[in-house]
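Colleague: I'll drop the sequence and a predicted model, then ask my questions.
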Amino acid sequence: MKPTRISTTPCRPAPVGWPAAVLFDRDGTLVHDVPYNGDATRVRPVPAAEAALGVLRRRGIPVGVVTNQSGVARGLIAEEQLRAVNRRVEELLGPFDVWAICRHAPEDGCACRKPAPGLVLQAAARLGVPPAEVVVIGDIGSDVDAARAAGARGVLVPTPVTRPAEVLAAPMTAPDLLTAVLLVLGGAR
């Protein structure tokens, strides 16, 4: 299947109707990526994050976060630091309807760590929506792969760390978060 590409607004309509919920990766997608960030003062939203979330919230579409945080398992950040960073994200971007967090290391082999579907399935269940009606927006291939594995739709918003192969494999891409949200809403503002 050939990936859908967009590069300008107005964006192309999404292939199906509005999602029942939109889940976002945290680091590199909603906020600038600071590896193993345990310092809430270093949290900075990416451009258009607030606007993208506002579009969804005004339509009553639940929003959530699905994030791998292996720094906890690796002993690089404490649980309280993780909670403080997540609180700061909400202070800057508003409340999220659900948070699904994998604290495992990659070698733990858990079912929740993206690209496994566990976080997406967990968030969808907590929101009471079918995974097939969920969209996951992220900056790397594991975000899109987790969506696919859960039966959800994925949208990739590439950053400098996104590998070219991940961009080519993504079913949908967008140049920024606001465009990604408009894409899944069929261009509605």
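Modeller: Everything's here; your move.
Colleague: Please make it C-alpha for all contacts and neighbour counts, starting now.
Modeller: Will do.
Colleague: mind checking the SS state of the closest residue in space to Val66 that isn't next to it in sequence?
Modeller: Excluding the flanking residues, the one nearest Val66 by C-alpha to C-alpha, 6 or more residues apart in numbering is Ala100, at 4.8 Å. Of the three states, Ala100 takes strand under DSSP: H, G, I helix; E, B strand; the rest coil.
Colleague: same thing with Val22?
Modeller: strand.
Colleague: My understanding was that it contacts Arg57; is that so?
Modeller: No - between Val22 and Arg57 there is no contact under C-alpha atoms under 8 Å: 10.2 Å.
Colleague: Could you give the number of residues near the residue nearest to Val66?
Modeller: The criterion is other C-alpha atoms under 10 Å. On that basis, Ala100 has 21 neighbouring residues.
Colleague: ok, structure two:
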Amino acid sequence: MSAEQAKPEFSRPVAVSRIGSNGLSMEIKAEPHEREALAQRLDLMSLDRLEATLAFREKADGVVLEGHLTAKLAQRCVVSLQPVPVRIEEDFTQYFSENAPSDAELMQRAMEEGLDFFAEAEDEEIPDPIVNGRIDAGEAVVQQLAMLLDPYPRLPDAELPARRRGVTLNGEDEPLAKANPFAELAGKIQK
């Protein structure tokens, strides 16, 4: 099974036809086996809670998803490798459309317009695709969670244990003095 065909760990498909003019609200919660699989996918030490309150509404060219995400997890400290407890409470909005560009189309556009395209694209609200008339609400929540994770989690009191020449640590202003390996030789030659 290829990565594109792999089933998401926390899949909650929503048929767009169910949304209607009044919208659709729902609450979703990851089960223990789903949280375990997501912790592995997101390189977390643990994922003790993941749930979201979601509201879908139609818009002219697709669907708007407004949600509130709650998560309790532990990431690995980049210094000590100990658990860094994290609690996330975050609102988010995501757009979906049948006409959303594919990943290949986005990459082609980036190749033509340069890397600045990605910075400019944030203003355009590029929608995520509606696939076969469905939106995977669970995967949308997981993507939001992934964006909210600290890429370099660190415990407040974690310090690097070793000092090396030429390296500053934990707020020091100047590096340790460099030893000149030729200074000793120069002293011997002058004698």
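Modeller: Looks like it came in fine. From a predicted model like this one, the values you see are computed outputs, not experimental measurements.
Colleague: tm score of chain vs chain?
Modeller: In this superposition the chains share a TM-score of 0.25, using TM-score structural alignment, normalised by the length of structure 1; 80 aligned residues with a C-alpha RMSD of 5.6 Å.
Colleague: returning to that earlier point: gap between the residue nearest to Val66 of structure 1 and Leu178 of structure 1?
Modeller: 22 Å (C-alpha to C-alpha, to the nearest Å).
Colleague: For my notes, confirm Glu184 of structure 2 occurs in a helix.
Modeller: Yes - counting by three-state DSSP, Glu184 of structure 2 is located in a helix.
Colleague: Leaving out the residues flanking it, which one is nearest to Gly62 of structure 2?
Modeller: The shortest distance from Gly62 of structure 2 to any non-neighbouring residue, by C-alpha to C-alpha, 6+ apart, is to Ser97 (4.3 Å).
Colleague: sorry, back to before: pretty sure the residue nearest to Val66 of structure 1 sits against Phe24.
Modeller: No - using C-alpha under 8 Å, Ala100 of structure 1 is not in contact with Phe24, being 10.2 Å away.
Colleague: For the two, list the residues in contact with both.
Modeller: Common contacts of Ala100 of structure 1 and Phe24 (C-alpha atoms under 8 Å, 6 or more residues apart in numbering): 64-66.
Colleague: Ala137 of structure 2: how many residues sit nearby?
Modeller: Ala137 of structure 2 has 22 nearby residues by other C-alpha under 10 Å.
Colleague: Isn't it up against Ala15?
Modeller: No - Ala137 of structure 2 is not in contact with Ala15 according to C-alpha under 8 Å; the separation is 10.1 Å.
Colleague: Please enumerate the strands of structure 2.
Modeller: Along structure 2, counting by DSSP state E, strands occupy 13-15, 24-29, 46-59, 62-76, 83-97, 128-129, 134-136.
Colleague: Can you point out the buried residues in stretch 51-58 of structure 1?
Modeller: For stretch 51-58 of structure 1, the buried set under the neighbour-count rule, 16 or more other C-alpha atoms under 10 Å, comprises 52-56.
Colleague: which ones among these are found in helices?
Modeller: 52-56 (DSSP state H).
Colleague: Surely Glu27 of structure 2 touches Phe56?
Modeller: No - counting by C-alpha under 8 Å, Glu27 of structure 2 does not reach Phe56; the two are 11.4 Å apart.
Colleague: quick one on the thing from earlier: possible to save the buried residues of stretch 51-58 of structure 1 as JSON lines with distance to Val89 of structure 1?
Modeller: Output for the buried residues of stretch 51-58 of structure 1, formatted as JSON lines (distance: C-alpha to C-alpha, whole Å):
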{"residue": "Ala52", "distance to Val89 of structure 1": "14"}
{"residue": "Leu53", "distance to Val89 of structure 1": "12"}
{"residue": "Gly54", "distance to Val89 of structure 1": "15"}
{"residue": "Val55", "distance to Val89 of structure 1": "18"}
{"residue": "Leu56", "distance to Val89 of structure 1": "17"}
